[in-house]
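got a sequence here, can you model it:
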Amino acid sequence: MGGEVREPLRELQECGLPEALEVMGERWSFMILRASFNGLHHFEEFLNELGIARNILSNRLSRLVEHGILDREPHPDDRRRIEYRLTEKGFDLLPAMLALRQWGQKYGEDFVTTDPVLVDERDRLPVGPVAILSHDGRLLGPADLNMVARKDLPADKRDWQEGQLPNARTAWVDEDEGGAAVAAE
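This next block holds a predicted model:
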């Protein structure tokens, strides 16, 4: 990754990474998120499954709710019980979680074989590596990447954002039989 332009590394507001780390930059937040992806919704479930201290769990759940990653909702059958549900913003962290997991499997001190295995629901085969894709879907490597000033993009493409395919809907939206968009869960 080279080029004539570099990110302003001292300017924390000019990059999404510091903000993401502020919200998710410690182990327990990721472990709670992983548990949420695995279907846990209740404080006691997180407590028992993760082996986390009660005060730390309470603090991390509050932060994840405060930052819009989890919603805090009363249980439909018992309003005294609280459920924590992933929001769209929370679901959008799945590729980052999976990339970190795959990196840990590849470079961890001990070879880690996961069981169960994350598979593509269509063909029930393990998912491939999280990758960097071009706007048209090509797989990119470090030599394919560069930084340019937004003003140097083609005029009709200056509103495009990294990490979003142009004219694409969110990955977490499906269509029902009538063609109406519905959030996928």
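
alpha carbons only for contacts and neighbour counts from here, please
Noted.

and the strand or helix carrying M31, what does it pack onto?
Using DSSP states H and E, M31 falls within helix 27-37. Here helix 27-37 touches helix 43-50, helix 54-66, strand 82-86, going by 3 or more CA pairs under 8 Å, 6 or more residues apart in numbering; DSSP states H and E.

and the ones you listed: which comes nearest L21?
For those, proximity to L21 was assessed by CA to CA; helix 54-66 is nearest, at 12.3 Å.

what's the angle from the closest one to helix 27-37?
70 degrees (axes from the mean of the first three to the mean of the last three CA atoms, to 10 degrees).

tell me the buried residues in helix 54-66?
57, 60-61, 63-65 (16 or more other CA atoms under 10 Å).

okay if I get the helices and strands packed on helix 27-37 as TSV plus distance to E109?
Shown next, in TSV, are those (distance: least, CA to CA, whole Å):
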stretch	distance to E109
helix 43-50	22
helix 54-66	27
strand 82-86	31
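
E22 is nearest to which of these?
Among those, helix 54-66 sits nearest to E22 (CA to CA), with 10.2 Å.

tell me the contacts of R60?
R60 is in contact with 28-29, counting by CA atoms under 8 Å, 6 or more residues apart in numbering.

actually L86, not the one I wrote
L86 neighbours (CA under 8 Å, 6+ apart): 36-37, 69-71.

narrow those to those that are buried.
36-37, 69-71.

dump the residues you listed into JSON lines; add distance to F91 as well.
Compiled in JSON lines, the buried ones among the contacts of L86 are given as follows (distance: CA to CA, whole Å):
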{"residue": "S36", "distance to F91": "10"}
{"residue": "F37", "distance to F91": "8"}
{"residue": "I69", "distance to F91": "8"}
{"residue": "L70", "distance to F91": "9"}
{"residue": "D71", "distance to F91": "12"}
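
please generate a structure for the following sequence too, so the two can be compared:
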Amino acid sequence: MLPRTYETQNCSIARALEVVGDRWTLLVIRSAFEGVRRFDDFTEHLGVARNVLTDRLNRLCDEGILRKHRYSERPERHEYRLTRKGVELWPTIMTLLKWGDRYYAADGPPVVVRHRGCDGALTERLTCDSCGAPLGPTDVEAHPGPGAR
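Below is the predicted model:
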């Protein structure tokens, strides 16, 4: 990981970027929201080098965004689960997804996030476009969109 470059700035955005401000970290968090838990599954899902993934998972655990949960003693293996602090990144991830859909999804969104309750789509205000309910990570599921490959 690149060295921290924001330490001298008294800015909450800069401090947050020290933790989540690189490509692989946000993609690891996105995958965790999609239900990926195990190291090999992260590797397969993301196509990330093992050493890079190890670094990101360790950093996210150190920061309290993910926690390790042992699921096998021999060999010792762990799952990585979002903590409350990690779950609180959901609005940020979804807002970034909607922004990316608006500006970079020429063929349409690759993923459409839908309300489990009524199948309405997630709006930019993180509400359901059908019933108007405010939505959180447990209220939605992702489906392939028109831009899916």
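
save the buried residues of helix 54-66 of structure 1 as JSON lines, and put in distance to P95 of structure 1 too.
Conversion of the buried residues of helix 54-66 of structure 1 to JSON lines gives the following (distance: CA to CA, whole Å):
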{"residue": "L57", "distance to P95 of structure 1": "23"}
{"residue": "R60", "distance to P95 of structure 1": "21"}
{"residue": "L61", "distance to P95 of structure 1": "21"}
{"residue": "R63", "distance to P95 of structure 1": "21"}
{"residue": "L64", "distance to P95 of structure 1": "17"}
{"residue": "V65", "distance to P95 of structure 1": "20"}
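
let me know the closest of these to L94 of structure 1.
Nearest to L94 of structure 1, judged by CA to CA, of these is L64 at 14.6 Å.

what does the closest one correspond to in structure 2?
Correspondence of L64 of structure 1 to structure 2, assessed by TM-score structural alignment: L60.

do you know how far the residue nearest to its match when sequence neighbours are not counted is from E79 of structure 2?
The shortest distance from L60 of structure 2 to any non-neighbouring residue, by CA to CA, 6 or more residues apart in numbering, is to L66 (5.5 Å). L66 of structure 2 sits 10 Å away from E79 of structure 2, going by CA to CA, to the nearest Å.

L17 of structure 2 matches what in structure 1?
By TM-score structural alignment, L17 of structure 2 lines up with L21.

now do that match against L12 of structure 1, distance only.
For L21 of structure 1, the distance to L12 of structure 1 - CA to CA - is 11 Å.

give me the most central residue, structure 2.
Among the residues of structure 2, the one closest to the centroid is R30, at 2.0 Å (CA atoms, centre = their mean).

tell me who's in contact with it.
Per CA under 8 Å, 6+ apart, neighbours of R30 of structure 2: I93.

residue in structure 1 paired with it?
Using TM-score structural alignment, R30 of structure 2 lines up with R34 in structure 1.

for the counterpart of T123 of structure 2 in structure 1, helix, strand, or coil?
T123 of structure 2 maps onto G128 of structure 1 when the alignment is built from TM-score structural alignment. In three-state terms, and counting by DSSP: H, G, I helix; E, B strand; the rest coil, G128 of structure 1 is coil.

kindly report the same for T95 of structure 2.
helix.

can you give me the neighbour number for F46 of structure 1?
Using other CA atoms under 10 Å, F46 of structure 1 has 19 other residues around it.

which helix or strand contains D119 of structure 2?
Short version, using DSSP H and E: D119 of structure 2 is in no helix or strand.

part of a helix, is P91 of structure 2?
Yes - according to three-state DSSP, P91 of structure 2 belongs to a helix.

now it, nearest residue through space, not along the chain?
L126 (7.3 Å).

so that neighbour sits against W90, correct?
No - between L126 of structure 2 and W90 there is no contact under CA atoms under 8 Å: 9.9 Å.

so what sits against both of the two?
Counting by CA under 8 Å, 6+ apart, the residues touching both L126 of structure 2 and W90 are G136.

which residue in structure 2 aligns with G51 of structure 1?
Using TM-score structural alignment, G51 of structure 1 sits opposite G47 in structure 2.

and that match, how many residues sit next to it?
With other CA under 10 Å as criterion, G47 of structure 2 counts 10.

burial check on the counterpart of K85 of structure 2 in structure 1, number of neighbours?
Under the alignment (TM-score structural alignment), K85 of structure 2 pairs with K89 of structure 1. If you count neighbours by other CA under 10 Å, K89 of structure 1 ends up with 12.

surely K89 of structure 1 is in a helix?
Yes - the assignment for K89 of structure 1 (three-state DSSP) places it in a helix.

good, wrapping up.
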